[in-house]
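Engineer: Here's my sequence, what's the structure:
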Amino acid sequence: MKKLLALLVLLAVIAVAGCSDNDEGSKTEKTDANKEQATEANDDNNKGKDEEGEKVYQIGEAAQLKSDLYGFPYEVTVNSFELTTEPVNGVKLEDKVMEIGENHRFAVINVTIKNTGEKSFIPNEKISAQLVNETLSENSYDEEFFTERNKELKPGNEITGNLVYMSPLFFEEDVIYLAYELISSEETRWELPIPEK
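Structural biologist: Sure thing, here's the model as predicted:
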């Protein structure tokens, strides 16, 4: 009888231990599934962002932005990008630089800016775009190029024109970025691969 009782106690201990292992396994499976779902959600939220969390787009892609300072929404599309030594709108490199080096180039970036908000704004007064990379930070030449940015842009309307930059440093990196809302939580960039010389 004692042997039967000991056998029953042993079976009960094994059954209880087996149940707790199954519960832990079930908990582990649920935890792993939850972690996988969270990772997938984070991956979806980070589409179009680089490793630093900035929004990065390619040529031809439109981005919805919000002015960090003024709070209005707008849309920008980078249509094309080129580096050139040729005059742009009749302006030559030598008109901008006293001594032109072998690497001096105009960067010509064709963009479309659309007012997606409910109020008009003047793009050149409220938004700006910088050309940046590790060795470069340039503002565009406003006075001679894309002068439509100096006029009121009404809700639903858009303008297209060339942002023009100049530098001898474009070939220092493989890529440069056109950045709107630079150094803000709304910072948005377009990746512009540098062509061969």
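
Engineer: drop to CA atoms for contacts and neighbour counts, all remaining ones
Structural biologist: OK.

Engineer: how about Glu152, what does it touch?
Structural biologist: Applying Cα atoms under 8 Å, 6 or more residues apart in numbering, we find Glu152 in contact with Ser120, Phe121, Ile122, Pro123.

Engineer: want to put them side by side, so please do this one too:
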Amino acid sequence: MKKYLGIISIFGLIFILGACSDSNESEGETTEENTEEETSEDTDEESTEDSESEDGEIHEIGDTVEVESFEWEIPYEVTVNSFEQVQEYDGEPLESYLMNAHETNFLGVVNMTVKNLADEPIVIGEYVAPDIVQGGTDGGEQFIFDVSEEDLSQELQPDEEATFDLVYTMSTDIDSGYYELKFQNMFPTEQSYRLPLE
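Structural biologist: Model (predicted):
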């Protein structure tokens, strides 16, 4: 009889230990599942943030944005103050800038402010080279350099800023209905402004 009681007691202990073990394992699995879910959520959030930064936010006129020159790692701040569509600039008609201009062509005048955020002086034109592209496309066209040569040649001391115009030859005959002004075009530090057509 004692022998049978001993065997039953042993089986009882094994059963209890097995139950405890299953409980711990299921708790462990739950903890792992929770950790995996949290990690998955964190990854989803990070990938969303990454995709936003990779795609690049398109800023509106009036916004102030910090940009870093990718090649030189020089930071500067830019504000696009206004965008105008005109047929002449500084007394010169469109035709003096663009031969065989069509009636859809115009001069796009971007008034902007650049501030030097670096610890050393910078020459604006060496680091700030914004391109105009049709909305949602790649590539880019440079501004009419002669118009802004003097402004772009000036040196900015740390925390100093300058306001000037950039002038582009543009057309209203584009599918997107807007242009983008891109700083550090096609580089990881790219920043864009939306320039809507009238």
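
Engineer: ok so, going back, now the second structure: which of the contacts of Glu152 of the first structure match?
Structural biologist: When you map those onto the second structure and apply both residues aligned by TM-score structural alignment, their matches' Cα atoms under 8 Å, the shared contacts are Ser120, Phe121, Ile122, Pro123.

Engineer: Mind checking which of the residues you listed land in helices?
Structural biologist: Assignment to helices by DSSP state H places the following of those there: Pro123.

Engineer: Can you select the buried ones among the kept ones among the contacts of Glu152 of the first structure for me in ChimeraX?
Structural biologist: Under the burial definition 16 or more other Cα atoms under 10 Å, those of those that qualify are selected in ChimeraX by:
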select :120,121,123
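
Engineer: Return the closest of the kept ones among the contacts of Glu152 of the first structure with respect to Gln58 of the first structure.
Structural biologist: Pro123 (21.8 Å; Cα to Cα).

Engineer: The residue lying closest to that closest one once chain neighbours are set aside - how many residues pack around it?
Structural biologist: Excluding its sequence neighbours, the residue lying closest to Pro123 of the first structure (Cα to Cα, 6 or more residues apart in numbering) is Arg149, at 5.1 Å. Per other Cα atoms under 10 Å, the neighbour tally for Arg149 of the first structure reads 20.

Engineer: For Gly161 of the first structure, what is the corresponding residue in the second structure?
Structural biologist: Mapped onto the second structure by TM-score structural alignment, Gly161 of the first structure lines up with Phe164.

Engineer: close enough to count as contact, its match and Lys115?
Structural biologist: No: between Phe164 of the second structure and Lys115 there is no contact under Cα atoms under 8 Å: 11.7 Å.

Engineer: neighbour-wise, which of those two wins?
Structural biologist: Neighbour tally, Phe164 of the second structure and Lys115, criterion other Cα under 10 Å: the higher count belongs to Lys115, 21 against 15.

Engineer: Which helix or which strand is home to the more buried one?
Structural biologist: strand 105-116 (DSSP states H and E).

Engineer: with the first structure superposed, average distance for that strand?
Structural biologist: Here the mean offset of strand 105-116 of the second structure against the first structure after fitting is 1.3 Å, by mean Cα distance after the TM-score superposition for the first structure.

Engineer: coming back round to it: in JSON lines, list the kept ones among the contacts of Glu152 of the first structure along with distance to Asp95 of the first structure.
Structural biologist: Formatted as JSON lines, those follow (distance: Cα to Cα, whole Å):
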{"residue": "Ser120", "distance to Asp95 of the first structure": "34"}
{"residue": "Phe121", "distance to Asp95 of the first structure": "31"}
{"residue": "Ile122", "distance to Asp95 of the first structure": "28"}
{"residue": "Pro123", "distance to Asp95 of the first structure": "26"}
